[in-house]
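**Student:** Mind looking at a prediction? Sequence and model below.
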Amino acid sequence: MNDEEVAKRLDLCLMEVVESFKLFDSKDERIKKLNIVRSLEHIGEQWVRELANDQRLTHRLNDKAGLCRLLVQGSTALGISSRSGDIDAVLLVPNFVDRDDFFTSFPSWLRKSRDISELAAVPDTFVPLIRIKVSGIQVDLVISRLATSYIPQQLDFEQTPGDLYRNMDAISVRSLSGLHLAHELNKMMFGHAHFLPLLRVIRTWVRARAIGSYVYGFPASIAWTIMVVYICRRLGDNSQISTFCVCRRSSVCRNSEPAAERNSGEESLASRSHALFCLVYTFFAQFASWPWPHPVQIASIKFASDLNIFSWDPQRNAQDGRDLMPILTPVFPNKNAAFTVRQATRKIVTDELIRARDIVSDVLRGSGTWEKLFERYDLRDDHRHFLLLTLQTTSKEELVVVGGLIDSRLRDLAQALEDEQYIRSARIAPIQESPEANQSNASCKQLRRQWLIGMDIESAPRLPDGTRSRRNVDITGCLSTFYQILRERDAFTDFGEKLTHVYLNRSQAMQLIL
């Protein structure tokens, strides 16, 4: 086989492994999600029309402008939504709609739909949202209140930030910037043949290695996407042949003389286009040696001081300067999509990137397999000490709201544990409920959610006889601080009663389903 045939074979084998995980939506599933968005938009139109009637503002409505628009963001907007993934959507409303209406009257309209089985309003978060389940699919709805009395048919994201976001509140800006971000990434990668395949590879790897949850201290999904865009722009369009490029290596394409010793008239694969496996290797090699905290950046940082909304700027904001792994979004307000990363989780990510780089190197030498790259990580293999947290509630709404709060603050507990003298790292994993547990909980009218935290505790020094003494680590202070953080954010929930904790050893932890 020639170079091109071998490259195609490597790429085909890689994508066959990725597709075997069945992580991403089929065409039918994408259509189902699109229909859900359309049905929710129709409910939104009815709701906005009622508000306009109540305020006697029907004269502002016309056929050329919509009452509202529901647009998807995130993975769905990029065309790479996962089968177990949520729909992240932004409801654009005119300026006569108040944010409070979104959390008071709009849920009443949503509950009229037979397809909506669960609904929880979460107004007190960084980006307030309504979380619903429609036909079995979770939808996170946020609202963006435009400065106009109508919704334009097309949003002009080519405007300056000052024009695009003028007279909008900060929460609406954050919601609308999510749409802007998806638009910008799609524009950057338009026509790039390897963008979505590379993104599928990286998403599958991130999921398998359990390093994709930003609430637990890892880069957010959008951060990994930005890293993929960085590699595609640097290498994929052939404008720059990176030192990490492996397309020309004889060990990759054929076992023969090095590329430099071939006939000078022979056209190399790399001179025509980069193979997908080359981008995969470059991704891992580039970021395994990335000089953190130097930021990953795919566009210039934009500022609009007149809006009193600020982009990532270490000179202005000391907290930005303390970020350990800055991966910057390309639209205003530019933010670090990996702001939750801690010292311990950055080391985990770096170690995983090094592992992946070495595995891909073995594959390209013919001594490794793609399957090994995607081996599922289990924190019980790396830890001997565990903390099990259990939340019990009596309603699904409470489980969603209180469980979401706990989920979002567990990294505070992990950081507190890591600040202890002998705990090197604390890694969080959600626990899947078994069918037996669900049936048992239903019989006693209790709903349950659990988390497992693996603690890497430094061993005690050896004694003269060669044995080790028992290392005693007191984490009661860490737990007390964590419970206090929860109470400060929700004074109405008795966390002391509803959230319990217990120590587990490895054999006990192995009984759980992760």
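**Tutor:** Looks like it came in fine.
**Student:** make it CA atoms for all contacts and neighbour counts henceforth
**Tutor:** Will do.
**Student:** mind listing the helices for the stretch 1-150 of the chain?
**Tutor:** Assigned by DSSP state H, counting those that start in this stretch, the helices in the stretch 1-150 of the chain fall at 3-20, 27-54, 74-78, 99-111.
**Student:** again, but for the stretch 301-450 of the chain
**Tutor:** Under DSSP H, counting those that start in this stretch, the stretch 301-450 of the chain gives helices at 318-321, 343-365, 370-373, 396-418, 435-443.
**Student:** Could you dump those helices into JSON lines with distance to Asp88 and mean neighbour count added?
**Tutor:** Output for the helices of the stretch 301-450 of the chain, formatted as JSON lines (distance: least, CA to CA, whole Å; neighbours: other CA atoms under 10 Å):
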{"stretch": "helix 318-321", "distance to Asp88": "26", "mean neighbour count": "13"}
{"stretch": "helix 343-365", "distance to Asp88": "26", "mean neighbour count": "18"}
{"stretch": "helix 370-373", "distance to Asp88": "29", "mean neighbour count": "18"}
{"stretch": "helix 396-418", "distance to Asp88": "16", "mean neighbour count": "19"}
{"stretch": "helix 435-443", "distance to Asp88": "27", "mean neighbour count": "12"}
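**Student:** Format those as TSV; extra columns: distance to Tyr216.
**Tutor:** Formatted as TSV, the helices of the stretch 301-450 of the chain follow (distance: least, CA to CA, whole Å):
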stretch	distance to Tyr216
helix 318-321	19
helix 343-365	9
helix 370-373	22
helix 396-418	5
helix 435-443	25
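**Student:** coming back round to it: so which of the helices of the stretch 1-150 of the chain is the most packed in?
**Tutor:** helix 74-78 (a mean of 19; mean count of other CA atoms under 10 Å).
**Student:** this is the other structure I want to compare:
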Amino acid sequence: MKPFGVFEDEEELNHRLVVLGKLNNLVKEWISELGESKNLPPSVVADVGGKIFTFGSYRLGVHTKGADIDALCVAPRHVERSDFFQSLIEKLKHQEEIKNLRAVEDAYVPVVKFEFDGIEIDLVFARLSMQTISDNLDLRDDSSLRSLDIRCIRSLNGCRVTDEILHLVPNQENFRLTLRAIKLWAKRRGIYSNMLGFLGGVSWAMLVARTCQLYPNALASTLVNKFFLVFSKW
């Protein structure tokens, strides 16, 4: 699959990690500043937290060269959705490394799109009913959905589905390699697109995950064969 640009090299992978680290620090800084502006006690502001989670193909470990990163900004209860689309955007505008910044507030899942040091990022937002957001927050815990509005639940859904898929497959490395092969096959045949009525990224991932469950000890080469065998007779 290497001739088709499926894999990134080590330098490109590390660059993505650096960009995500910078974005995570920016978000934490913004949440703290917002807490101060809303007169939260200094002791609360010091531990208020906030975190960037990834989902989609990057989180699954199957993204291709030059692919964007789907990311989720999780904030505590003092941060409103309007803050995300106003004060955070203002903060991002002042970062030299960020370009092509635009907000799509009326989307099914409202999103802020931008390019951070050459990496395209789609950032969605969820506000949890917690005073602080710790770095070890587990979004698979259903209690995190308590008292949330529908837009926040939709934003969280991407991360929760991605993490659940990774949790349910018997061997993540075999799953990833198999999914890369199936995605490449689907794209080259023009059937990788939910907008055109075919299957999208998550749907293909779920089908491959099911194949991995049916053949837990199989290698990726066998799993690709079994994928077509299973779903040709589904």
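**Tutor:** Sure, I can see it. A quick note: this is a predicted structure, and the numbers were derived from the prediction, not measured.
**Student:** And the helices of the stretch 301-450 of structure 1: which comes nearest Arg203 of structure 1?
**Tutor:** Of all the helices of the stretch 301-450 of structure 1, helix 370-373 sits nearest to Arg203 of structure 1, with 12.2 Å by CA to CA.
**Student:** and that closest one, what other elements does it pack with?
**Tutor:** Judged by 3 or more CA pairs under 8 Å, 6 or more residues apart in numbering; DSSP states H and E, the packing partners of helix 370-373 of structure 1 are helix 3-20, helix 343-365.
**Student:** Could you tell me where that helix falls in structure 2?
**Tutor:** On structure 2, no counterpart of helix 370-373 of structure 1 exists by TM-score structural alignment.
**Student:** what's the equivalent of Val111 of structure 2 over in structure 1 in contact with, if anything?
**Tutor:** Under the alignment (TM-score structural alignment), Val111 of structure 2 pairs with Leu129 of structure 1. Applying CA atoms under 8 Å, 6 or more residues apart in numbering to Leu129 of structure 1 gives the contacts 121-123, 140-143.
**Student:** State the distance from the most centrally placed residue in structure 1 to Val228 of structure 1.
**Tutor:** With distances taken as CA atoms, centre = their mean, Ser221 lies nearest the centre of structure 1, 2.7 Å away. Distance of Ser221 of structure 1 to Val228 of structure 1, given as CA to CA, to the nearest Å: 11 Å.
**Student:** Then Ala344 of structure 1?
**Tutor:** As for Ala344 of structure 1, its distance to Val228 of structure 1 is 23 Å (criterion: CA to CA).
**Student:** Which strand runs longest in structure 2?
**Tutor:** Using DSSP state E to define each element, structure 2 has its longest strand at strand 119-127.
**Student:** That one against structure 1, how far on average?
**Tutor:** On superposition with structure 1, the mean distance recorded for strand 119-127 of structure 2 (mean CA distance after the TM-score superposition for structure 1) is 0.6 Å.
**Student:** in structure 1, what residues pair with the helix or strand following that strand?
**Tutor:** On the C-terminal side of strand 119-127 of structure 2, the nearest following helix or strand under DSSP states H and E is helix 150-168. Using TM-score structural alignment, helix 150-168 of structure 2 lines up with residues 170-188 of structure 1.
**Student:** Repeat that for stretch 64-80 of structure 2.
**Tutor:** By TM-score structural alignment, stretch 64-80 of structure 2 lines up with residues 82-98 in structure 1.
**Student:** contacts for that stretch?
**Tutor:** By CA under 8 Å, 6+ apart, stretch 82-98 of structure 1 touches 22-25, 29, 33, 37, 41, 44, 48, 51-52, 67-76, 137-151, 175-176, 179.
**Student:** hmm, back to that, make a markdown table from the helices of the stretch 1-150 of structure 1 and add distance to Glu436 of structure 1 to it.
**Tutor:** Shown next, in a markdown table, are the helices of the stretch 1-150 of structure 1 (distance: least, CA to CA, whole Å):
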| stretch | distance to Glu436 of structure 1 |
| --- | --- |
| helix 3-20 | 29 |
| helix 27-54 | 29 |
| helix 74-78 | 33 |
| helix 99-111 | 30 |
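**Student:** Nearest to Cys278 of structure 1, out of the ones you listed?
**Tutor:** Taking the helices of the stretch 1-150 of structure 1 one by one with CA to CA, helix 3-20 is closest: 9.1 Å.
**Student:** Report the buried residues of stretch 176-189 of structure 1.
**Tutor:** For stretch 176-189 of structure 1, a neighbour-count test (16 or more other CA atoms under 10 Å) marks 176-186, 189 as buried.
**Student:** Okay, angle between the biggest strand by length in structure 1 and helix 435-443 too, please.
**Tutor:** Longest strand of structure 1, by residue count under DSSP E: strand 447-457. Angle, strand 447-457 of structure 1 to helix 435-443, by axes from the mean of the first three to the mean of the last three CA atoms, to 10 degrees: 130 degrees.
**Student:** In structure 2, point out the residues matching strand 447-457 of structure 1.
**Tutor:** Going by TM-score structural alignment: strand 447-457 of structure 1 matches no residues.
**Student:** picking that back up, quick check: of the contacts of Leu129 of structure 1, which lies closest to Ile202 of structure 1?
**Tutor:** Asp140 (23.9 Å).
**Student:** Residue in structure 2 paired with that closest one?
**Tutor:** Per TM-score structural alignment, Asp140 of structure 1 is aligned with Asp122.
**Student:** Please name the nearest non-neighbouring residue to that match.
**Tutor:** Sequence neighbours aside, Lys113 is the residue nearest to Asp122 of structure 2 in space, at 4.6 Å (criterion: CA to CA, 6 or more residues apart in numbering).
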